[in-house]
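Participant: Give me a model of this one.
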Amino acid sequence: MSEKNLKVGARVELTGKDLLGTVAYVGMTSFAVGKWVGVVLDEPKGKNSGSIKGQQYFQCDENCGMFVRPTQLRLLEAAPGSRRSIEDVSGATPTAAQPTKARLSSSRTSLSSSRQSLLGSRTQLTTSLSERTASSSSIGPRKSLAPQNSKDKESSSTSLAEGAQGASGGNGAASHASSKRASLVETGFLEILKPQFTPSQPLRSPSFTMPSSSGAEDKIALLEAQKTSAELQAQLADLTEKLETLKQRRNEDKERLREFDKMKIQFEQLQEFRSKIMTAQASLQKELLRAKQEAKDAIEAREQHAQEMADLQTMWR
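Facilitator: Now for the predicted structure:
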């Protein structure tokens, strides 16, 4: 299992041994390389009391402590205060982004309403301008008759003002803005103000929501990278320990091969010595048989000689 989830106080199970316990130590030790986990077992089936070679790593009852590798444990219950997962962090991002979307939709609604009011004011402004143009064309011949009838000129100008007020009075509160816009049209300022209401402006608002989502994705990617790095480090430590074990076994095998070569040489020497002994034994057997035969012949010759002497003695008597 991952070493990131192993913390002091977590409940674990030793795989393959059916033993339960609580994590009391996680880290490096002086008795072996790599990372070890000290577990306080629920039953006195351990190997120590939290100390090895005179160094105390944690405290527990006698035979209730045991040091194992993180890969030999299965997490049953996480340590207190360490249960927040990545899903909680990623799940909080969409809810935080919803107020931004609501503000964006409200800004779009207000922008569309302002555009509609602007279009309405433009229509009214066009109507008032056309009326003024028509009235100004009718004023032309009246100006030529001004020396004859000044009172008609005053009445026509009065009727022109009333016509302009009647055209702009249909909107109530918007009449003042329409008159201002009419003056701006005459001076050419309205063409300068038009680019301020381009529809490309609302496209800027979605950029505010991008950092939050991209930041959450970066955090998730960073957490996953850290988790992967921790797992790779654990695998590297485990493989390093296995490599050291294999090197030690290889050295032991070399020593055994040397002893085997010595015993083989001794065996060959014993075989050669045995063959020599067998050859010597065969020659000794032959000599023994010859000696026995010579002794037998000597005994027979002595007996024969004694018989001859007895016969000679008998003849002399």
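
Participant: can we go C-alpha only for contacts and neighbour counts from here?
Facilitator: OK.

Participant: where exactly do the strands run in the stretch 51-200 of the chain?
Facilitator: Per DSSP state E, counting those that start in this stretch, the stretch 51-200 of the chain carries strands over the ranges 51-52, 55-56, 65-68, 73-77.

Participant: now, of those, which is deepest in the fold?
Facilitator: strand 65-68 (a mean of 20; mean count of other C-alpha atoms under 10 Å).

Participant: To what extent is D238 buried, counted in neighbours?
Facilitator: D238 is flanked by 18 other residues according to other C-alpha atoms under 10 Å.

Participant: and the helix or strand encompassing it, what does it pack onto?
Facilitator: Following DSSP states H and E, one finds D238 within helix 210-316. For helix 210-316, the packing partners by 3 or more C-alpha pairs under 8 Å, 6 or more residues apart in numbering; DSSP states H and E come out as helix 86-144.

Participant: I'd like to know which elements the helix it packs on is packed against.
Facilitator: helix 150-168, helix 175-187, helix 210-316.

Participant: Ok, which of those helices comes nearest Q98?
Facilitator: Ranking the helices and strands packed on helix 86-144 by proximity to Q98 (C-alpha to C-alpha) places helix 210-316 first, at 10.9 Å.

Participant: Run the chain-centre distance for the longest strand seen in the chain.
Facilitator: When the chain is parsed with DSSP state E, its longest strand is strand 19-28. Strand 19-28 sits 23 Å away from the centroid of its parent chain (C-alpha atoms, centre = their mean, to the nearest Å).

Participant: That strand: which residues count as buried?
Facilitator: By neighbour count on 16 or more other C-alpha atoms under 10 Å, the buried set for strand 19-28 is L20, G21, T22, V23, A24, Y25, V26.

Participant: So which elements touch the helix or strand that that strand is followed by?
Facilitator: Downstream of strand 19-28, the next assigned helix or strand under DSSP H and E is strand 35-41. Judged by 3+ C-alpha pairs under 8 Å, 6+ apart, strand 35-41 is in contact with strand 19-28, strand 65-68.

Participant: which stretch among these comes nearest Q266?
Facilitator: For Q266, the closest of those is strand 65-68, at 44.5 Å, according to C-alpha to C-alpha.

Participant: next up, for comparison:
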Amino acid sequence: MTLASEAETASRAVLEAACTQAGLDPHAAELLRLGENALYRLPGGIIARISRAGQTAAAVREVQVARWLEAQEVPAVQALPNVDQPAEVDGRAVTWWQELPPHRHGTAVEVAAALRRLHDLPPPITFDVGRLDPFVRLSDRIERAATLSEADRAWMREHLAVLQGRYAELPTGLSPSVVHGDAWIGNVVATNDSRVVLLDLERCSVGPPEWDLVSTAVKVFTLAGITIEDYQRFVDAYGHDVTRWAGFELLRDIREFRLVCMAAQAAGENPTRADEAALRLACLRGERGPRPWHWTAVS
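Facilitator: From the prediction side, this is the model:
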């Protein structure tokens, strides 16, 4: 049995147990994605999201944030009503969501508008949304990077410590606000009924708005995934250019390191991704020339 089939078997067992708790029928469940989280579609337009072990607190917050945004009339993925959430099975959290209608990735302008709307909200008062931790789970991902050498992992541990030290002296910028926490273009979608919807709310917290803005800057200047013209439209729509801020390079460096750590963890679970993990690490260490770097998406 391959690692992927083992992971699917394990996630389906978790799904079945969680469905029993929630009074839902798992037998026609369709696997949509098996990556950082496992996603299944159940009959009736229900999406089940299964986290990795140890993420129950984040799942609780994600559901709370989704319901808060719905109350604020901010378009976002909606938690299934009238079901106790999350269910916990073998340390893994299972949450239930209403399936979105057909949709596409948001444009740079749509992402900017969605972030502006989110950042303008006052923080919730009915629950603690928490403080931003830009280093969440990085140590764990480094240790899971089984395809990298011990010397490479040692470099990553040291680099993480350097970034943490620099973040402790982050320059002053925009006023702290509720941030999405993982504001890549793929986490903001436009539906066929003309809504621009926020997805993947598990890292929502209070922190510097620049943390959300730097994702789009990385998309253009590190990855060449969108054009300079797209980025300027993003800046114009949001009303602020994060690249002109003294803390930009630090947040960019942290974002890039997160992308390296994610690929390294993915390679440890699926060795076919090992070349991509090694490439990203080499880029970060200055061995592949200047930005932009051409990285292949992993999940």
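
Participant: Report the TM-score for the pair.
Facilitator: The TM-score (TM-score structural alignment, normalised by the length of the second structure) is 0.16; 75 aligned residues with a C-alpha RMSD of 5.9 Å.

Participant: quick one: the helix holding D238 of the first structure to strand 35-41, angle?
Facilitator: 80 degrees (axes from the mean of the first three to the mean of the last three C-alpha atoms, to 10 degrees).

Participant: which one of the helices and strands packed on strand 35-41 of the first structure lies closest to A182 of the first structure?
Facilitator: Once these are compared by C-alpha to C-alpha, strand 19-28 is nearest, at 81.4 Å.

Participant: tell me what the closest one is packed against?
Facilitator: Counting contacts by 3+ C-alpha pairs under 8 Å, 6+ apart, strand 19-28 of the first structure packs against strand 11-14, strand 35-41.

Participant: out of these, deepest packed?
Facilitator: It is strand 35-41: most buried of those by mean count of other C-alpha under 10 Å, with a mean of 23.

Participant: contacting residues around A237 of the second structure?
Facilitator: V109, A112, A113 (C-alpha atoms under 8 Å, 6 or more residues apart in numbering).

Participant: Could you dump these into CSV and include distance to A57 of the second structure, secondary structure and neighbour count?
Facilitator: As requested, the contacts of A237 of the second structure are exported to CSV (distance: C-alpha to C-alpha, whole Å; DSSP: H, G, I helix; E, B strand; the rest coil; neighbours: other C-alpha atoms under 10 Å):
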residue, distance to A57 of the second structure, secondary structure, neighbour count
V109, 32, helix, 18
A112, 28, helix, 27
A113, 29, helix, 18
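
Participant: which residues in the stretch 151-299 of the second structure form helices?
Facilitator: Ranges of helices in the stretch 151-299 of the second structure, per DSSP state H, counting those that start in this stretch, are 210-221, 228-238, 248-269, 274-284.

Participant: can you pull out the strands in the second structure?
Facilitator: Under DSSP E, the second structure gives strands at 30-34, 38-42, 46-53, 87-89, 92-98, 103-105, 177-179, 188-191, 196-198, 205-207.

Participant: Nearest to Y167 of the second structure, out of the ones you listed?
Facilitator: Comparing the strands of the second structure by their distance to Y167 of the second structure (C-alpha to C-alpha), the top pick is strand 205-207, with 12.3 Å.

Participant: That closest one packs against which elements?
Facilitator: Short answer (3+ C-alpha pairs under 8 Å, 6+ apart): strand 205-207 of the second structure packs on strand 177-179.

Participant: So which elements touch the strand it packs on?
Facilitator: Under the contact criterion of 3+ C-alpha pairs under 8 Å, 6+ apart, strand 177-179 of the second structure touches helix 108-119, strand 205-207.

Participant: Any chance of TSV for these, columns distance to V196 of the second structure?
Facilitator: As requested, those are exported to TSV (distance: least, C-alpha to C-alpha, whole Å):
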stretch	distance to V196 of the second structure
helix 108-119	7
strand 205-207	20
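
Participant: Can you tell me which of these is nearest to L213 of the second structure?
Facilitator: helix 108-119 (8.1 Å).

Participant: what's next to that closest one, contact-wise?
Facilitator: Contacts for helix 108-119 of the second structure (C-alpha under 8 Å, 6+ apart): 74, 177-180, 185, 188, 190, 196-198, 209, 212, 216, 230-231, 233-235, 237-238.

Participant: re the thing from before, out of the helices and strands packed on strand 35-41 of the first structure, flag the one nearest R181 of the first structure.
Facilitator: R181 of the first structure lies closest to strand 19-28 among those, at 77.7 Å (C-alpha to C-alpha).

Participant: what's the angle between that closest one and strand 73-77?
Facilitator: 110 degrees.

Participant: if we can go back for a sec, now, among the contacts of A237 of the second structure, which is nearest to M262 of the second structure?
Facilitator: Among the contacts of A237 of the second structure, and counting by C-alpha to C-alpha, the member closest to M262 of the second structure is A112, at 24.6 Å.

Participant: measure the closest one to D152 of the second structure for me?
Facilitator: Distance check for A112 of the second structure against D152 of the second structure: by C-alpha to C-alpha, to the nearest Å, it reads 36 Å.

Participant: now R33 of the second structure
Facilitator: When R33 of the second structure is compared with D152 of the second structure (using C-alpha to C-alpha), they lie 29 Å apart.

Participant: same deal with R255 of the second structure?
Facilitator: 19 Å.

Participant: quick one: which of these two has more around it?
Facilitator: Legend: neighbour count by other C-alpha under 10 Å for R255 of the second structure and D152, higher for R255 (19 against 16).

Participant: Apart from its chain neighbours, what residue comes closest to the more buried one?
Facilitator: Nearest residue to R255 of the second structure in three dimensions, chain neighbours excluded: S215, at 7.2 Å (C-alpha to C-alpha, 6 or more residues apart in numbering).

Participant: That neighbour and L163 of the second structure, how far apart?
Facilitator: The value you get for S215 of the second structure to L163 of the second structure, if C-alpha to C-alpha is used, is 17 Å.

Participant: Tell me which of these two has more neighbours.
Facilitator: Each of S215 of the second structure and L163 has its neighbours counted (other C-alpha under 10 Å); S215 has more, 21 against 17.
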